[in-house]
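Engineer: what's the 3D shape of this:
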Amino acid sequence: MAEVKLKAVLRTDFGKGAARRTRRDNKVPAVVYGHGADPKHVALDGHALMMALKTPNVLISLDVEGKKELVIPKAVQREALRGFLVHVDFLAVKRGEKVTVEVPIHTEGELAPGGNLLEHILGALPVEAEATHIPEGVTVSIEGLEAGHTVRAGDIPLPRGTSLAVEDDAAVLQVVAAQTEAPTEEEAAAEEEAAEAAAEEGAAAEEAAETPAAEG
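Structural biologist: As a prediction, the model looks like this:
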């Protein structure tokens, strides 16, 4: 994974008001922590950071007023409606250091015919990898899988140097049977009318059977 170089400035003002002022300047407030050091409160260019975060678990070479360190994003807060960045937590890492992250799960292939559905039980796969070699994702083949099949964490091939950070038998994906669509209100009313008519016809036939025929 290539490093993305970003610059940051130290923040000395804190609180909601200070954060709003930072965002008005098109910057994103963030904090850098890890390795037992005191957290650093910084601000980064909003557009540059947004582009960097398009890559999951991106490795960033962060220049904080001339002092450089490697970091990865650990928590990203976004505005609920418009999705713009509100705050980012960065974890300081070192080359050769193992970190635990969640990587995206991609699928390839087609399920067996029948209109079945693929359910993602885990939205991402927890793995442990070297900080400078975090995989961008893992790929799972679902070719020909039928209803009832479960893909477990141990079934997923991992890149070299990456290991699971979850139990092997943890369910990741599951194929569920297609469900019959519920009838519309018109269809339900028609079925009810048909049932009532059938019941009336049955009652009339029963009554006719019980009535003795007139003597000639």
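
Engineer: Going by C-alpha atoms from here, please, whenever you check contacts or count neighbours.
Structural biologist: Will do.

Engineer: contacting residues for the closest residue to residue 68 other than its chain neighbours?
Structural biologist: Spatially, and ignoring its direct neighbours in sequence, residue 68 is nearest to residue 62 (5.4 Å; C-alpha to C-alpha, 6 or more residues apart in numbering). By C-alpha atoms under 8 Å, 6 or more residues apart in numbering, the contact list for residue 62 reads 5, 6, 7, 8, 68, 69, 70, 71.

Engineer: Which of these are buried, as a ChimeraX select command?
Structural biologist: In ChimeraX, a selection of the buried entries from these looks like this (16 or more other C-alpha atoms under 10 Å):
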select :6,7,8,70,71
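
Engineer: returning to that earlier point: any idea which helix or strand carries the residue nearest to residue 68?
Structural biologist: In the assignment (DSSP states H and E), residue 62 maps to strand 60-64.

Engineer: Now the contacts of residue 62 in TSV, please, with extra columns for secondary structure and distance to residue 123.
Structural biologist: Below are these laid out as TSV (DSSP: H, G, I helix; E, B strand; the rest coil; distance: C-alpha to C-alpha, whole Å):
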residue	secondary structure	distance to residue 123
5	strand	28
6	strand	28
7	strand	31
8	strand	31
68	strand	33
69	strand	30
70	strand	26
71	strand	23
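
Engineer: Out of the contacts of residue 62, the closest to residue 108 would be?
Structural biologist: Using C-alpha to C-alpha, residue 71 comes nearest to residue 108 of these, at 31.3 Å.

Engineer: all helices of this protein, in order?
Structural biologist: In the chain, the segments counted as helices under DSSP state H are 16-24, 46-52, 185-210.

Engineer: just checking, what packs against the first one?
Structural biologist: Meaning helix 16-24. Here helix 16-24 touches strand 27-34, going by 3 or more C-alpha pairs under 8 Å, 6 or more residues apart in numbering; DSSP states H and E.

Engineer: what packs against the strand it packs on?
Structural biologist: helix 16-24, strand 37-45, strand 85-93.

Engineer: quick one: buried residues of that strand?
Structural biologist: Buried residues in strand 27-34, defined by neighbour count with 16+ other C-alpha under 10 Å: 27, 28, 29, 30, 31, 32, 33.

Engineer: Would you do the same for the sequence below? I want to compare the two.
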Amino acid sequence: MAEYYHLDVVERKRTRTAGARSLRREGRIPVNYYYHGEKNHNLSIDRKALYAALHSGNHVFEIGIDGSPHYVMIKEVQYHPVTDEIIHVDLMRVRRKEKMTIAVPVSFEGQAAGVKKGGVMIENLSHLEISCLPTEVPESIAIDITELEIGHALTAGDVTLPDNIELVTDPELTVVTVQAPKTHVEEEAPAAEEGEAPLAPEPEEDTETEE
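Structural biologist: Next comes the predicted model:
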């Protein structure tokens, strides 16, 4: 279960492009906070603190607005097309007692039996969509693949989830499979039948012309 990770945000009054650029020069990232039916808030967050949060493994974060705690998830991150630095973030509020749908990464545990026999493991899905309370979002979903043989696959419906988590991804979608290794077979010339002489090479045509 993910713990709440606190983010220090402050209200920002400079909302135009020039104001956003000025904030970024000061080491802060512009943030939009929103929730259906509520007033949007223009905020900013320290760049280093944001990067730390993104690499924390958490999905739900706590922020303070007007002296009250609010719980949010990072809905969208915008990057600079050249420098790849973060230039803007959208935060969406979540209710602690309302289920939310979120994509969570999968992690494979063990080595597949088919791989030990020379097979090749193919990872078809890297995330599964689930529905659960914000307080119960796992950092990842562990999938045991030790008994997966060559030619076999695990679907989303095969993954064991805790009772408090519902699968949203199509249960028929393949998550991981083990395929047989590719073999290269060289084509051989057909052998002559018994009592039959091997075919002689055809003579080359005389391309010279008489003068």
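
Engineer: How close are the two chains, by TM-score?
Structural biologist: Here the TM-score for the pair of chains, by TM-score structural alignment, normalised by the length of the second structure, is 0.77; 192 aligned residues with a C-alpha RMSD of 3.0 Å.

Engineer: okay, the helices and strands packed on strand 27-34 of the first structure in CSV with mean neighbour count and distance to residue 139 of the first structure next?
Structural biologist: Below are these laid out as CSV (neighbours: other C-alpha atoms under 10 Å; distance: least, C-alpha to C-alpha, whole Å):
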stretch, mean neighbour count, distance to residue 139 of the first structure
helix 16-24, 15, 37
strand 37-45, 17, 32
strand 85-93, 20, 26
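
Engineer: quick one: the spatially most central residue of the first structure from residue 172 of the first structure, how far?
Structural biologist: With distances taken as C-alpha atoms, centre = their mean, residue 123 lies nearest the centre of the first structure, 3.7 Å away. Between residue 123 of the first structure and residue 172 of the first structure the computed distance is 8 Å (C-alpha to C-alpha, to the nearest Å).

Engineer: what's the matching residue for residue 132 of the second structure over in the first structure?
Structural biologist: With the correspondence set by TM-score structural alignment, residue 132 of the second structure lines up against residue 129 in the first structure.

Engineer: Could you pull up the contacting residues of that match?
Structural biologist: For residue 129 of the first structure, the contacting residues are 98, 99, 100, 101, 135, 161, 162, 163, by C-alpha under 8 Å, 6+ apart.

Engineer: which of these still touch in the second structure?
Structural biologist: Compared against the second structure with both residues aligned by TM-score structural alignment, their matches' C-alpha atoms under 8 Å, these retain 98, 99, 100, 161, 162, 163.

Engineer: Isn't the fourth one up against residue 127?
Structural biologist: No. Shown here, residue 161 of the first structure and residue 127 do not form a contact pair, counting by C-alpha atoms under 8 Å, at 10.3 Å.

Engineer: who's more crowded, the two?
Structural biologist: Taking neighbours as other C-alpha atoms under 10 Å, residue 161 of the first structure and residue 127 compare with residue 127 leading, 18 against 12.

Engineer: okay but that one is in contact with residue 101, surely?
Structural biologist: Yes. Here residue 127 of the first structure reaches residue 101: they are 5.6 Å apart, a contact under C-alpha under 8 Å.

Engineer: rewinding a little: list which of the contacts of residue 62 of the first structure are still in contact in the second structure.
Structural biologist: Where the second structure agrees (both residues aligned by TM-score structural alignment, their matches' C-alpha under 8 Å), those reduce to 5, 6, 7, 8, 68, 69, 70, 71.

Engineer: I'd assumed residue 44 was in contact with the third one.
Structural biologist: Yes. The criterion here is C-alpha under 8 Å, and residue 7 of the first structure meets it with residue 44 at 6.5 Å.

Engineer: what's near enough to touch the residue nearest to the centre of the first structure?
Structural biologist: Per C-alpha under 8 Å, 6+ apart, neighbours of residue 123 of the first structure: 104, 105.

Engineer: before we move on, what about residue 96 of the first structure?
Structural biologist: Here residue 96 of the first structure is in contact with 130, 131, 132 (C-alpha under 8 Å, 6+ apart).

Engineer: how about a cut-off of 6 Å?
Structural biologist: residue 130 (C-alpha atoms under 6 Å, 6 or more residues apart in numbering).

Engineer: Next: the one 3 residues further on.
Structural biologist: Taking C-alpha under 6 Å, 6+ apart as the criterion, residue 99 of the first structure is in contact with 128, 129, 131.

Engineer: which one is the first one nearest to, not counting chain neighbours?
Structural biologist: The shortest distance from residue 128 of the first structure to any residue other than its chain neighbours is 4.4 Å, reached at residue 100 (C-alpha to C-alpha, 6+ apart).

Engineer: Settle this for me: the one you found is touching residue 131, isn't it.
Structural biologist: No. Using C-alpha atoms under 6 Å, residue 100 of the first structure is not in contact with residue 131; the gap is 8.8 Å.
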